[in-house]
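*Asks:* structure for the following, please:
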Amino acid sequence: MSPPPSQNTPLTIALWQTSPCGDVQACLAQLKETIAVAAAAGADVFVTPEMFIGGYNIGPARIHAHAAEFDEIRRALCRLAAQHEIALVIGVAIPATPLPYNGCIAIDANGVECARYHKTHLFGDTDRAQFTAGEQLSPVFELAGWRIGLAICYDIEFPEVARDLALRGADLIVTPTANMEPFDTVATRLVAARAEENAVYVAYCNYVGAEGEFSYNGLSCVCGPDGQDQTRADTCATGLFYATLSHTTLEDTRQSQTHLQDRRPDLYGDDR
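*Replies:* Next up is the predicted model:
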């Protein structure tokens, strides 16, 4: 089990369920408007879907072009976070060789980048044609008084990813995604299972609408450490969806859900 949280601070998270946009500058303009709304509503952390800056299913050439703009995009995001005094978790292409990373960055409310993650589990031909797989799981880092880990889309479907983050002390796993039909059960079943089996919060932020051959299925959600929905969007709504996370709820749940301390790593070949 993780040690007690360093603070007893509630956290309000805003998930932006939106349609993909293939233009970097248009994405930044939309972000500017929507972040202001979330900040005014009292959100502490704002989350976008996977590869929000410029789109996900757009082909290798455009992904390369967007990754080349990463430094400028990063500076713009840091300015937005500081201006509105809100932390951000944003999906973005990050330069790498031979293909860019499918990445996300976490920026604190002072506009300082505090973590960066590259998607480690690539899904299907689209991911493999466009991206280089990351080589390590997310760090667990402090953001707005909470210990947070990152995953991207397909990553959260692997129980080992969430378990590793929980064992390293994560209280919340933030997961930008670009999940499509017909895989509704990822959001309705697997995300809740990852939360409950690890007694952590999981925030899952998806697109709606179409992009190329994909029809995105929404269902963005925050699941509590008992696996219950704290907020959930439907399959077609756009907008901001809020949930307030509680350290008290987290610790109370961990008193009864003791999977982590009841594990038998001597049987699993797991040295944790």
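*Asks:* switch to C-alpha atoms for all contacts and neighbour counts from now on
*Replies:* OK.
*Asks:* tell me the secondary structure at the spatially most central residue of the chain.
*Replies:* Nearest to the geometric centre of the chain sits Thr175, at 2.3 Å (C-alpha atoms, centre = their mean). Of the three states, Thr175 takes strand under DSSP: H, G, I helix; E, B strand; the rest coil.
*Asks:* that one against Ile148, yeah?
*Replies:* No - with contact defined as C-alpha atoms under 8 Å, Thr175 does not count as touching Ile148 (10.6 Å).
*Asks:* any idea how far the residue nearest to the centre of the chain lies from Arg75?
*Replies:* Thr175 sits at a distance of 22 Å from Arg75 (criterion: C-alpha to C-alpha, to the nearest Å).
*Asks:* ok, now Leu143?
*Replies:* Taking C-alpha to C-alpha, one finds Leu143 at 19 Å from Arg75.
*Asks:* swap in Arg254?
*Replies:* For Arg254, the distance to Arg75 equals 39 Å [C-alpha to C-alpha].
*Asks:* could you do Leu99 as well?
*Replies:* Taking C-alpha to C-alpha as the measure, Leu99 falls 22 Å from Arg75.
*Asks:* still on that earlier bit, neighbour count: Leu143 and Arg75, which is higher?
*Replies:* Legend: neighbour count by other C-alpha atoms under 10 Å for Leu143 and Arg75, higher for Leu143 (20 against 13).
*Asks:* list the contacts of that one.
*Replies:* Listed by C-alpha atoms under 8 Å, 6 or more residues apart in numbering, the contact partners of Leu143 are Ala87, Asp108, Cys114.
*Asks:* number of nearby residues for the closest residue to the second one other than its chain neighbours?
*Replies:* The one in question is Asp108. Using C-alpha to C-alpha, 6 or more residues apart in numbering and skipping the chain neighbours, the partner closest in space to Asp108 is Ala87 (4.3 Å). Using other C-alpha under 10 Å, Ala87 has 30 neighbouring residues.
*Asks:* correct me if wrong: Ala87 contacts Val112.
*Replies:* No - assessed by C-alpha under 8 Å, Ala87 is found out of contact with Val112, at 9.1 Å.
*Asks:* outside of stretch 178-194, which residues touch it?
*Replies:* Contact with stretch 178-194 is made by 49-51, 56, 153, 156-157, 159, 162-163, 200, 202, 204, 206-207, 214-221, 223-224, 227-229, as judged by C-alpha under 8 Å, 6+ apart.
*Asks:* drop anything exposed from the residues you listed.
*Replies:* The neighbour-count test (16 or more other C-alpha atoms under 10 Å) marks 49-51, 56, 153, 156-157, 162-163, 200, 202, 204, 206-207, 215-221, 223-224, 227, 229 as buried among those.
*Asks:* let's see this one next to it:
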Amino acid sequence: MPKVAAVSPTIVFGDIERNLESIVTAVVEAAHRGAELVVAPELATSGYVFEDATEARGLALRADDALLTNLGHRLPADVITVFGYAERDGDRLFNTAAVIGHGRRLADYRKSHLWDQEKAVFTPGDHPGLLVDTDDFRLGVAICYDNEFPEVPRGLALSGASILALPVNWPLVPRPPQEHPPETVQAMAAARSSRLPIVIADRHGSERDVPWTGGSAIIDAHGWIADEQVEGIALADVELFPDDKAIGPRNDVFADRRPELY
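*Replies:* Below is the predicted model:
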């Protein structure tokens, strides 16, 4: 039963080196509290609210930039860390999540479902999420709006993911009093329908007049919120069900599927 964390350090738009320092500090603190997986927000190195693609290009990093590759030596080697950055690859820009662990870069995932103004800045990725094998679990990775397409978390779970890392930037939207953010509700449903814990790392505060939801949360495999924090660290032990999808003596969320009817 791994301990997982979602961190929401203060992100300063445009200050890449300061933001990287904030990410490292938050991950180290979470590791000291026992976390084995730590997720930080989407586009955490740059900020999110770009004026245009030109501004984003100036704040984007190549995947082999030393600022990123050196993180393998700065982050705790026994912790898997996931965080978002703006990636520059030739003439194209991607909204990307880096996965770092065991002292090295393990993988990168390029967001495949772009939200609103992102479409004027980024190229969509070619894969509906990413799978990364670690020593202790098979990690699924998606980014923000990806999770609003049920096929993405379900597809990752069907492919063997035992936990989903979800860096996000959720703009605050109106909701009835006492209700969870709609994106949280969708994550709870995705977790419950596939017995797939989800670690959500969201922004807090605001950026360029865009208020953030502050929806960092750990969703367990039954769809319940194990911990949530507006800022700081959400931390919880989560049970993984990579093979056991039974939800009682007569039902199984995977075995009961009837894809021939869908």
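*Asks:* that older thread, can you pull the residues that touch both of Ala87 and Val112 of the first structure?
*Replies:* Common contact partners of Ala87 of the first structure and Val112 (C-alpha under 8 Å, 6+ apart): none.
*Asks:* mind checking what Phe214 of the first structure lines up with in the second structure?
*Replies:* Mapped onto the second structure by TM-score structural alignment, Phe214 of the first structure lines up with Val210.
*Asks:* quick one: that match and Phe13 of the second structure, what's the gap?
*Replies:* Distance from Val210 of the second structure to Phe13 of the second structure, counting by C-alpha to C-alpha: 12 Å.
*Asks:* can you tell me the SS state at Cys21 of the first structure?
*Replies:* Secondary structure state of Cys21 of the first structure, per three-state DSSP, is coil.
*Asks:* corresponding residue for it in the second structure?
*Replies:* Matched to the second structure by TM-score structural alignment, Cys21 of the first structure sits across from Val12.
*Asks:* where do the strands sit along the stretch 51-200 of the second structure?
*Replies:* Using DSSP state E, counting those that start in this stretch, the strands of the stretch 51-200 of the second structure run over 80-89, 92-101, 104-110, 130-133, 138-141, 163-167, 198-201.
*Asks:* which residue is the nearest non-sequential neighbour of Leu59 of the second structure?
*Replies:* Leu59 of the second structure sits nearest to Ser46 (C-alpha to C-alpha, 6+ apart), 5.9 Å away.
*Asks:* I figured that neighbour was touching Asn95, is that so?
*Replies:* No - if you go by C-alpha under 8 Å, Ser46 of the second structure and Asn95 don't touch, sitting 10.7 Å apart.
*Asks:* who touches both of the two?
*Replies:* In contact with both Ser46 of the second structure and Asn95: Tyr85, Ala86, using C-alpha under 8 Å, 6+ apart.
*Asks:* now for the nearest residue in space to Val24 of the first structure that is not next to it in sequence, how many residues are close by?
*Replies:* In this structure, Val24 of the first structure finds its nearest non-sequential neighbour in Gly54, 4.7 Å apart by C-alpha to C-alpha, 6+ apart. Gly54 of the first structure has 24 neighbours, counted by other C-alpha under 10 Å.
*Asks:* any idea which element Gly54 of the first structure lies in?
*Replies:* Using DSSP states H and E, Gly54 of the first structure sits in no helix or strand.
*Asks:* that one -> the second structure?
*Replies:* Superposed on the second structure with TM-score structural alignment, Gly54 of the first structure falls opposite Ser46.
*Asks:* same check, this time on Ala67 of the first structure
*Replies:* Superposed on the second structure with TM-score structural alignment, Ala67 of the first structure falls opposite Ala60.
*Asks:* settle this for me: that match is touching Arg88, isn't it.
*Replies:* Yes - under the criterion of C-alpha under 8 Å, Ala60 of the second structure makes contact with Arg88 at 5.4 Å.
*Asks:* out of the strands of the stretch 51-200 of the second structure, which is closest to Val7 of the second structure?
*Replies:* When the strands of the stretch 51-200 of the second structure are compared by C-alpha to C-alpha, strand 198-201 sits nearest Val7 of the second structure, at 5.9 Å.
*Asks:* tell me where the stretch 101-250 of the second structure has helices.
*Replies:* Secondary structure of the stretch 101-250 of the second structure, counting by DSSP state H, counting those that start in this stretch: helices at 151-158, 182-194.
*Asks:* compare the ones you listed and give me the one nearest Pro2 of the second structure.
*Replies:* helix 182-194 (16.4 Å).
*Asks:* what does Leu196 of the second structure align to in the first structure?
*Replies:* Mapped onto the first structure by TM-score structural alignment, Leu196 of the second structure lines up with Val200.
*Asks:* please name the nearest non-neighbouring residue to its match.
*Replies:* Residue nearest to Val200 of the first structure in three dimensions, not counting chain neighbours: Pro225, with 4.4 Å by C-alpha to C-alpha, 6+ apart.
*Asks:* burial of the alignment partner in the second structure of the one you found, as a residue count?
*Replies:* For Pro225 of the first structure, the aligned position in the second structure is occupied by Ala221, per TM-score structural alignment. Ala221 of the second structure has 26 neighbours, counted by other C-alpha under 10 Å.
*Asks:* surely Ala221 of the second structure and Ser162 touch.
*Replies:* No - between Ala221 of the second structure and Ser162 there is no contact under C-alpha under 8 Å: 9.2 Å.
*Asks:* nearest spatial neighbour of Ile107 of the first structure, chain-adjacent residues omitted?
*Replies:* Glu113 (4.1 Å).
*Asks:* how near is the counterpart of that neighbour in the second structure to Pro76 of the second structure?
*Replies:* Under the alignment (TM-score structural alignment), Glu113 of the first structure maps onto Arg105 of the second structure. Distance, Arg105 of the second structure to Pro76 of the second structure, using C-alpha to C-alpha: 12 Å.
*Asks:* go on, Asp252 of the second structure?
*Replies:* Distance check for Asp252 of the second structure against Pro76 of the second structure: by C-alpha to C-alpha, it reads 37 Å.
*Asks:* neighbour count winner among those two?
*Replies:* Counted by other C-alpha under 10 Å, Asp252 of the second structure and Pro76 do not tie: Pro76 has more neighbours, with 20 against 15.
*Asks:* contacting residues for the equivalent of Asp155 of the first structure over in the second structure?
*Replies:* By TM-score structural alignment, Asp155 of the first structure lines up with Asp146 in the second structure. Applying C-alpha under 8 Å, 6+ apart, we find Asp146 of the second structure in contact with Lys111, Ser112, His113, Leu114, Pro128, Gly129, Val152.
*Asks:* can you tell me what the fourth one aligns to in the first structure?
*Replies:* The criterion is TM-score structural alignment: under it, Leu114 of the second structure has Leu122 as its aligned partner in the first structure.
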